[in-house]
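Trainee: pasting the structure only:
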C-alpha cells in the first residue's frame, strides 16, 4: 500500500509512545521507531489505499473540518492475528470514534484506488503500532517490558496522508 490516512498525536501523547518504543528497544525488541530509523511518528491509521488522489484529499479536508475529532485513549496492550507479529497499543472504541471513522470512509468511498479492507468500518482495529515483524520470543519480551502500561490520552494534533514508502506526510488539517 502507498497512502495512509493517519491521526497524529499531541506532544505529550507522542512523547509517551516514544518512551514505550525506547523501553522496547532497551529490552531487545525492535520498536517501530528503530525499524523505520526514526521516520515513523506515533499515530493511529484510519484508512489505507494504494492511492489517495488529490480529489479524495480535497473531499477529506472538507469532511474533517466539519467533524469533532475525539481524544483517543490508548489503553490496551495487545496483538492481532496474522502472519506478521505485532505489538500494539489499542484505542478504546466508542461511538464518537466510530462515527469519525465512518465519515472518513464515506468521504473516501469510490475515490481511492486499492483500499485495504483491514481498515474498513467493521474490520478496523484502531491502534498505535509499537513493534512489527517480531519473533514470538520478542513479542513475549515486549509484553514483559511494557507491563504495566499506563493509558495514554492522545489529543489529535494533525491529520495527514502518509506516503508509506517514504514516510512523508501531507497534513490535511492541524488542530
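Mentor: Ah, there it is. Quick caveat, the model's predicted, so the values are computed rather than measured.
Trainee: contacts and neighbour counts: CA atoms only from here.
Mentor: Will do.
Trainee: tell me how far residue 115 lies from residue 167.
Mentor: Residue 115 is 19 Å from residue 167, where distance means C-alpha to C-alpha, to the nearest Å.
Trainee: structure two is appended below for comparative analysis:
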C-alpha cells in the first residue's frame, strides 16, 4: 500500500486547483473533485515508498521550511489509463527537498520518484480515457495560466491505515 510524503499548498493555490477540479466535474469529466475523503486535497508528492523509516514518520530525517511554488501548464501521463495534472516548476528548494527525502527513504523508495525520473505535479484527474483527456485539456487549456503560492506543510500519508499527519 502507498506510503508517501506530500507537500500541501497554501489556501490560494489549494482553492485554485479545486476550481479546476470543479470545472472538470461540472463538465461530467473525471476529476479529483469526485474523491470526497477528508485527506484528498491538492498536493505535490515528494516521496513514495513501500515503507517509511521511523525518522521520516516523526520528522527527524528531513527538515522542512515553507517555500514558493509555481504550478505551470498541463501535463498528460499515459499508461493503462490517463492522468491529467498541472506541472510544478522545479525550484532549488523543491529539488533539494526531494533529494533529501529520497536519501531519508533509501531503498524503500519507488523507482518512478528517483532522481532524474520524478515529474513534480499536482493531479487534476485520474483514470481518463483518451477522449476524456482530450476534452479535459481543451476545457482547461484556455484558462491555464501559472498559479503561484507556497508549499506550507509536509505531510505523511499512510495509504494502508488511511491516515495523515504533518512531518518536519
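Mentor: Sure, I can see it. All of these numbers come straight from a predicted model, not from anything done at the bench.
Trainee: OK, contacts around the spatially most central residue of the first structure?
Mentor: When C-alpha atoms, centre = their mean is applied to the first structure, the residue found nearest the centroid is residue 44 (2.1 Å). Residues in contact with residue 44 of the first structure (C-alpha atoms under 8 Å, 6 or more residues apart in numbering) are 6, 7, 8, 126, 127, 128, 129.
Trainee: can I get those in CSV including neighbour count and secondary structure?
Mentor: Output for the contacts of residue 44 of the first structure, formatted as CSV (neighbours: other C-alpha atoms under 10 Å; DSSP: H, G, I helix; E, B strand; the rest coil):
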residue, neighbour count, secondary structure
6, 23, strand
7, 24, strand
8, 23, strand
126, 22, coil
127, 25, strand
128, 22, strand
129, 22, strand
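Trainee: can you add distance to residue 105 of the first structure and give those back as a markdown table?
Mentor: As requested, the contacts of residue 44 of the first structure are exported to a markdown table (distance: C-alpha to C-alpha, whole Å):
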| residue | distance to residue 105 of the first structure |
| --- | --- |
| 6 | 13 |
| 7 | 14 |
| 8 | 18 |
| 126 | 14 |
| 127 | 17 |
| 128 | 19 |
| 129 | 21 |
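Trainee: kindly name the residues of the first structure that line up with the helix ranked longest in the second structure.
Mentor: Ranked by number of residues, the top helix in the second structure under DSSP state H is helix 11-26. Here helix 11-26 of the second structure aligns to the first structure at residues 11-26, judged by TM-score structural alignment.
Trainee: next one: stretch 112-124 of the second structure
Mentor: Using TM-score structural alignment, stretch 112-124 of the second structure pairs with 118-130 in the first structure.
Trainee: and the matching stretch, how far out from the chain's middle?
Mentor: Relative to the centre of its chain, stretch 118-130 of the first structure is centred 8 Å away, using C-alpha atoms, centre = their mean, to the nearest Å.
Trainee: same question, stretch 162-175 of the first structure
Mentor: The answer for stretch 162-175 of the first structure is 12 Å, by C-alpha atoms, centre = their mean.
Trainee: same question, stretch 61-72 of the first structure
Mentor: Offset of stretch 61-72 of the first structure from its chain centre (C-alpha atoms, centre = their mean): 16 Å.
Trainee: between residue 115 and residue 167 of the first structure, which one's more packed in?
Mentor: Between residue 115 of the first structure and residue 167, counted using other C-alpha atoms under 10 Å, residue 115 has the larger neighbour count: 21 against 16.
Trainee: in contact with the more buried one, which residues?
Mentor: By C-alpha under 8 Å, 6+ apart, residue 115 of the first structure lies in contact with 47, 48, 49, 50.
Trainee: hmm, residue 104 and the second one touching each other?
Mentor: Meaning residue 48 of the first structure. No. Taking C-alpha atoms under 8 Å as the definition, residue 48 of the first structure is not a contact partner of residue 104, at 11.4 Å.
Trainee: more neighbours: which of the two?
Mentor: The neighbour comparison of residue 48 of the first structure against residue 104 (other C-alpha under 10 Å) goes to residue 48, with 26 against 21.
Trainee: ok, average deviation of the host helix or strand of that one from the second structure?
Mentor: Residue 48 of the first structure belongs to strand 43-51 when assigned by DSSP states H and E. Comparison of strand 43-51 of the first structure with the second structure after fitting gives an average deviation of 0.8 Å (mean C-alpha distance after the TM-score superposition for the first structure).
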